[in-house]
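Colleague: Next comes the sequence, and after it the predicted model I'd like to discuss.
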Amino acid sequence: MTGTPLATILRLNAARTIDLSRYEEEGNFDRFGYIKDLAENHGADLATVIEIADLLGPEEDFDGLETTIEDAAEGFGFGAIISGVGQ
């Protein structure tokens, strides 16, 4: 398991506003899986990516969230935050 509470996983999946097929196109079967993969693929702390996803809202999963995590991973601002440094 991921160490993420089941309640968080269920909440993230229930908040989904984008058609499930879009997540499946990315190789995931739900919104949580997509967020988890996004974090892993960019070396980001999952809890922090979840917080950012909550802040931006589910409609930004494939735009704002992805861009924010990519930019942060490349060092444009808060890379230490998404990697969990200092937490």
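Modeller: Structure's in. What do you need?
Colleague: all contacts plus neighbour counts: C-alpha atoms, from now on.
Modeller: OK.
Colleague: Now for Gly77: which residues touch it?
Modeller: For Gly77, the contact set (Cα atoms under 8 Å, 6 or more residues apart in numbering) comprises Asp71.
Colleague: What strand or helix carries it?
Modeller: Gly77 is part of no helix or strand, with elements assigned from DSSP states H and E.
Colleague: With Thr67 instead?
Modeller: Taking DSSP H and E as the definition, one finds Thr67 inside helix 64-73.
Colleague: elements contacting that helix?
Modeller: helix 31-41, helix 46-56, helix 79-82 (3 or more Cα pairs under 8 Å, 6 or more residues apart in numbering; DSSP states H and E).
Colleague: Would you mind giving the secondary structure of the most far-flung residue of the chain relative to its centre?
Modeller: Farthest-out residue of the chain from its mean C-alpha position, per Cα atoms, centre = their mean: Gly86, at 19.7 Å. Here Gly86 is coil, with the state taken from DSSP: H, G, I helix; E, B strand; the rest coil.
Colleague: The structure to be compared is supplied as follows:
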Amino acid sequence: MTDIPLATILRINAARTIPLTRYEEEGNFDRFGYIKDLAENHGADLPAVIEIADLLGPEEDFDGLVTTIEDAAEGFGFGALIVGGA
């Protein structure tokens, strides 16, 4: 697993705009944990998922981010950059 700097984890959690209870509904205690689980559940590269989450913004954590990661896992577009591939 890739080590993510504490400063990045704190930044990701501070950027949260969705109520914390929504992340808890997904079994996570913060935004970073949710993003980490999303990456792991789809076999995606965590730093790449963090980068996409940053680009999309926290408002897209449960919509656009999920769709982007799922599309990548299915091989659409730039999937090899996110999900282990060539």
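Modeller: Right, received. Where do you want to start? Note that the structure is a prediction, hence the values are computed from the model and not measured.
Colleague: Next up, the contacts around the residue positioned nearest the centre of the second structure.
Modeller: Compute the mean C-alpha point of the second structure, and by Cα atoms, centre = their mean the closest residue is Ile35, 3.2 Å away. Contacts here follow Cα under 8 Å, 6+ apart; on that basis Ile35 of the second structure touches 46, 49-50, 53, 61.
Colleague: on that earlier part again, for Ala72 of the first structure, see how far away the residue farthest from the centre of the first structure is.
Modeller: Distance, Gly86 of the first structure to Ala72 of the first structure, by Cα to Cα, to the nearest Å: 16 Å.
Colleague: Pull out the buried residues from stretch 6-21 of the first structure.
Modeller: Under the neighbour-count criterion of 16 or more other Cα atoms under 10 Å, stretch 6-21 of the first structure has 9, 12-13, 16 buried.
Colleague: what's the farthest-apart pair in those?
Modeller: Within the buried residues of stretch 6-21 of the first structure, two members stand farthest from each other by Cα to Cα: Ile9 and Arg16, at 11.2 Å.
Colleague: From Phe62 of the second structure, how far off is Tyr34 of the second structure?
Modeller: Taking Cα to Cα, one finds Tyr34 of the second structure at 10 Å from Phe62 of the second structure.
Colleague: Could you do Asn41 of the second structure as well?
Modeller: Distance from Asn41 of the second structure to Phe62 of the second structure, by Cα to Cα: 14 Å.
Colleague: post-alignment, the helix holding Thr67 of the first structure versus the second structure, mean distance?
Modeller: For helix 64-73 of the first structure, the mean deviation from the second structure after alignment is 0.4 Å (mean Cα distance after the TM-score superposition for the first structure).
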